[in-house]
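Colleague: Return a 3D structure for these sequence lines:
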Amino acid sequence: MYLEQLTYIVEVAKTKSISIASKNLHVSPSGISQSINQLENELGIKIFTRTKTATVPTDEGYKIIEKAEEAIIKLLEFKESARMHASLKNEELHITVVPNMSPIILKTIAAFKKDYPNVKIKIIEGLQQDVINATLEGSTDIGITSTRTTSEYLLSHAELINEKLLSSSLMVMVNKNSPLANKKELSPQDLLNHPVSWYYGANQFLHEFMEMYGPLDILITVNNLDMTRRSVAEGLTITFIPEISILDDPYISQGLVTVKPFVMHYPLVQTFWWIRSRKRKYSHVAKEFLNYLTFQISILNSRLHINPNNH
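Modeller: Predicted coordinates:
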C-alpha cells in the first residue's frame, strides 16, 4: 500500500470519475485504474463499483476511503510539522511582557520548547508602556501588554497591530486571618482602613481609586509582584490581583491567603493583548508561539470556568 494509492481512491471517490481524477492529479487514467486494482487485490476487497457513467465506492470501499483520508491528513500534518521544525531551527524569539502574564508565558515556553528545543527565547518583563515602547522600537518580536477601558487608547498607534488574548476581573488578595476573609466580596470602602502592598506600575488605577473613594493606606510599594503577595501571606497587607493569577498561586494553594471579588460602581476588567510592530517582520516562530499561547489561555479559561470557587 502506497500513499499515491490512497490519494487516488480519495480523489476518485470525490469526483466519481477515474478520468476526472486523472486530470486533477495529472496521472493517466490507466495508471490510476491499475493502481486501484493492485490495492483492491492487496486488500482482498472491492473498493469501487465501475459503471458506464460513474465509479462509486462500495460499502466496504467507503470505510477504506475514510481511513485513507485520515491517513493523508495525518501525513500532511507530519510534513507540516517537520517543515516547521526545520524552518525554526536556531531561530530566536524576543518577548516583552507585563508581569501578570509571566506565569502563562512561562507555561507556554515550556510547551513550546518541547517541540522546538533549538529556538532561543529571550523574555523581558516591563510595565504596560514599556511593552508598547519596546514593540514600537522594534526591539521585541511580540509584546504582551494589558489595558483597562480608560487606557485602551494606548494601543491605537498606527504602527501597532494588536489582538485580544483574554480579559480578567480584578480580585483582592487577603490573609486567611483577615476580617475581610469572611466577606463574600469587597467594595472600595472595605479596603480603606487596611494596609495595602502596591505594585508601582499601577499608578493610574491608584490615582482613579483615590479620587473617587479617598486615600489608601499604602504600606509598601514594590516592583515585584511576588513580594506584594508574600506580604499578604505574612499578614502585613492586602493587595490586588487579576483573576487569571489565582490558579497555581502557591500562597492560595497553601491556604495562607484567599481572594475576593472586587466590586466597584463600574466593571473593573483588565484586558491582555499581544501586539507587534508593522515595521518588524512577523516571523514563523512568532506566529507559532502565539498559537501555543492561545492554546494555554484556552486551558486557563477552562479551568477558571470549571473552578469558579477557587477563591
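
Colleague: From now on I want contacts and neighbour counts done on CA atoms only, so please keep to that.
Modeller: OK.

Colleague: Correct me if wrong, but His94 is in a strand.
Modeller: Yes - under DSSP: H, G, I helix; E, B strand; the rest coil, His94 sits within a strand.

Colleague: That one: what's it in contact with?
Modeller: For His94, the contacting residues are Ile121, Lys122, Ile123, Ser139, Thr140, Asp141, Ile142, by CA atoms under 8 Å, 6 or more residues apart in numbering.

Colleague: which one among those residues gets closest to Ser245?
Modeller: Taking CA to CA as the measure, Ser245 lies nearest Ile123 of the contacts of His94, at 18.8 Å.

Colleague: Look at that closest one and tell me its secondary structure.
Modeller: Three-state call for Ile123 (three-state DSSP): strand.

Colleague: And the residue nearest to it when sequence neighbours are not counted, how far from Leu166?
Modeller: Nearest non-adjacent residue to Ile123, counting by CA to CA, 6 or more residues apart in numbering: Ile95, 4.8 Å away. Taking CA to CA, to the nearest Å as the measure, Ile95 falls 18 Å from Leu166.

Colleague: Which one's more surrounded, those two?
Modeller: Set side by side, Ile95 and Leu166 show more neighbours around Ile95, with 21 against 17, by other CA atoms under 10 Å.

Colleague: for the strand ranked longest in the chain, packing partners?
Modeller: As assigned by DSSP state E, the longest strand anywhere in the chain is strand 160-175. The helices and strands touching strand 160-175, judged by 3 or more CA pairs under 8 Å, 6 or more residues apart in numbering; DSSP states H and E, are helix 225-233, strand 239-242, strand 257-261, strand 269-277, helix 284-306.

Colleague: please redo it, this time with the cut-off set to 10 Å
Modeller: On a contact count with 3 or more CA pairs under 10 Å, 6 or more residues apart in numbering; DSSP states H and E, strand 160-175 meets helix 128-137, strand 142-147, helix 225-233, strand 239-242, helix 250-253, strand 257-261, strand 269-277, helix 284-306.

Colleague: who's in contact with the longest one?
Modeller: Contacts made with helix 284-306 from outside it, assessed by CA atoms under 10 Å, 6 or more residues apart in numbering, are listed as 84-85, 87-89, 91-95, 104-109, 111-113, 116, 119, 141-142, 165-168, 243-247, 274, 276, 283, 307-308, 310.

Colleague: quick one more, to check against the first:
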Amino acid sequence: MNLEQLEFIVEVARAGTLTQAAHNKHMTVAGISRSLSFLEKELGVRIFNRSRTGAVPTPEGQMILDKAAAILSQVHQLQAEANSYGKLQNARLRVATIPGPVSLLVDTLTELKKDFPGIRLEMIEKGTKEIIEDVRHNRVDIGFILFPDTILEKNACWHAEPLVEGRMVVGVSRHSALASAKSISLNQLADHQLVLYHDEYIARFIATLGDSVNVLFTSNNIDAILKAVREGIAVTLGTDYTFYGNPDYENGDIVMVNAELPGEQPSYLWCIHPKEQPYSQAAYLFVNRLKMQLNRRR
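Modeller: Below is the predicted model:
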C-alpha cells in the first residue's frame, strides 16, 4: 500500500467513474483499475462495486475511503507545515523576557538557530511592566513574564498563554549546610542573607514575609546574584524554572531546595503576544520548543 493508491481510490470515489478519475489524474483507465485491484487484493476487501455506469463504494470500502481521506489530509498538512518551515530561514523573531528563564530561552534559541541558520533572533531582558508595554505597542513579537494568577488571560490587549507553573525554591551553594535539606522553612531562611533579582513579583512576595527575611542586596545583574550564591555569601529565592539550563545549577555549584513559605500563591511563566496578531510561524515554533525544554527538565 502507498499514498498514490490512496489518492487513486479517493479520486475514484469523488469522480464516480474510473474513466473520469483516470482523466483527472492523467492516468490510463487500465492503470487506475490495476492499482485499485492490487489494493483490494492486499486488503482482502472489495472497495468499489464496479459497473458500466460507474464505481460505487461498498460499505466496507466506504470505511476504508474515510480513513484514506483522513490520512491524505494529514499528509497534506504535513507538507504545508514543512513548506512553511522553509520560510523561517529569513524570518525575524523579537523576544523580550524577564531574567529568570533566560538560560532556557538561550538553549531554545540555540537549538532553533542550528535548524534554521538564516532566522534572525533578537532577545532583550526587561522588567514585567516594560515587557507588557513592548507587547502592547508591537515592539516585540512575544514576551515572557512571571505573574501570580490568571488575570492575564482576560486582558483585551494581548493573548496570554501559561507555559509552566513555578514553585518557589531557594538557591544555595553546594557547600552550604542547606544544600542537603529537602526543604527550607521561613525560620531557616531568616538565618541567611538573601540576594534577589529586582523584579516586581519577587519584591511583592518578599514584602509578604515581613521582617523575617534579611536581604543583603537586590540587583538587575543575574551574574552578580549567582556569584554571591555560588561563593556562599548569601542564598537566593526564585521560581524553580529560573534555574533550569543555568550552568551553575547544571554543574552542581548551586543547589535548588524547596521553600516552605506561608501565603505562597501559584505563579506562572506566561508567554504574551498582541491579541490582534496570532503567533508567527517562528514564534509558534519557538514557544513549542521552549515547552519541550521545560518538559524535559521537570
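
Colleague: TM-score them against each other, please.
Modeller: Superposed pair, TM-score by TM-score structural alignment, normalised by the length of the second structure: 0.77. Supporting alignment: 284 aligned residues with a CA RMSD of 3.7 Å.

Colleague: one step back: so which of the helices and strands packed on strand 160-175 of the first structure is nearest Asn37 of the first structure?
Modeller: helix 284-306 (42.2 Å).

Colleague: Tell me how far the closest one lies from the chain's centre.
Modeller: 2 Å (CA atoms, centre = their mean, to the nearest Å).

Colleague: and it, which residues are buried?
Modeller: Buried residues in helix 284-306 of the first structure, counted by 16 or more other CA atoms under 10 Å: Val285, Ala286, Phe289, Leu290, Tyr292, Leu293, Gln296, Ile297, Leu300, Asn301, Leu304.

Colleague: picking that back up, I'd like the distance between the residue nearest to Ile123 of the first structure and Lys122 of the first structure.
Modeller: Taking CA to CA as the measure, Ile95 of the first structure falls 6 Å from Lys122 of the first structure.

Colleague: Need the overlap of contacts for the two.
Modeller: In contact with both Ile95 of the first structure and Lys122: Thr140, Asp141, using CA under 10 Å, 6+ apart.

Colleague: Tell me the residues of the second structure aligned with stretch 192-200 of the first structure.
Modeller: Aligning stretch 192-200 of the first structure against the second structure (TM-score structural alignment) gives residues 190-198.

Colleague: what about stretch 201-221 of the first structure, start to end distance?
Modeller: Stretch 201-221 of the first structure: ends 9 Å apart by CA to CA.

Colleague: in that stretch, what's buried?
Modeller: By 16+ other CA under 10 Å, the buried positions in stretch 201-221 of the first structure come out as Gly201, Leu216, Ile220.

Colleague: now stretch 94-106 of the second structure
Modeller: Buried residues in stretch 94-106 of the second structure (16+ other CA under 10 Å): Arg94, Val95, Ala96, Thr97, Ile98, Pro99, Gly100, Pro101, Val102, Ser103, Leu104, Leu105.

Colleague: buried set for stretch 135-144 of the second structure?
Modeller: Applying 16+ other CA under 10 Å to stretch 135-144 of the second structure flags Val135, Arg136, Val140, Asp141, Ile142, Gly143, Phe144 as buried.

Colleague: residues contacting the first one?
Modeller: The neighbourhood of Val135 of the second structure, defined by CA under 10 Å, 6+ apart, consists of Val95, Ala96, Asp141, Ile142, Gly143, Cys157, Trp158, His159, Ile272, His273, Pro274, Lys275.

Colleague: one more time with 8 Å, if that's ok
Modeller: Applying CA under 8 Å, 6+ apart, the residues near Val135 of the second structure are Asp141, Ile142, Gly143, Trp158, Ile272, His273, Pro274.

Colleague: If you go by neighbour count, which of the contacts of helix 284-306 of the first structure are buried?
Modeller: 85, 88, 93, 95, 104-105, 108-109, 111-112, 116, 119, 141-142, 165-168, 243-247, 274, 276.

Colleague: List just the nearest of the buried residues of stretch 94-106 of the second structure to Ala259 of the second structure.
Modeller: Distances from Ala259 of the second structure to these, taken by CA to CA, are shortest for Gly100, at 17.1 Å.

Colleague: That closest one contacts Gly245, doesn't it?
Modeller: No - judged on CA atoms under 8 Å, Gly100 of the second structure makes no contact with Gly245 at a distance of 10.6 Å.

Colleague: Can you give the distance of stretch 264-281 of the second structure from its chain's centre?
Modeller: Relative to the mean C-alpha coordinate of its chain, stretch 264-281 of the second structure is positioned 11 Å out (CA atoms, centre = their mean).

Colleague: For it, list every residue counted as buried.
Modeller: By neighbour count on 16+ other CA under 10 Å, the buried set for stretch 264-281 of the second structure is Ser267, Tyr268, Leu269, Trp270, Cys271, Ile272, His273, Pro274, Tyr279.

Colleague: Span of stretch 198-216 of the first structure from start to end?
Modeller: 10 Å.

Colleague: How about stretch 112-121 of the second structure?
Modeller: With CA to CA as the measure, stretch 112-121 of the second structure spans 9 Å from end to end.

Colleague: For that stretch, give me every contacting residue.
Modeller: If you take CA under 8 Å, 6+ apart as the criterion, stretch 112-121 of the second structure is touched by Leu88, Gln89, Asn90, Ala91, Arg92, Leu93, Arg94, Val95, Leu109, Phe286.

Colleague: Would you confirm that Val222 of the first structure contacts Thr228?
Modeller: Yes - with contact defined as CA under 8 Å, Val222 of the first structure reaches Thr228; the gap is 7.1 Å.

Colleague: picking that back up, which residues sit in contact with the residue nearest to Ile123 of the first structure?
Modeller: Counting by CA under 8 Å, 6+ apart, Ile95 of the first structure touches Ile121, Lys122, Ile123, Ile124, Thr140, Asp141, Ile142, Gly143, Ile144.
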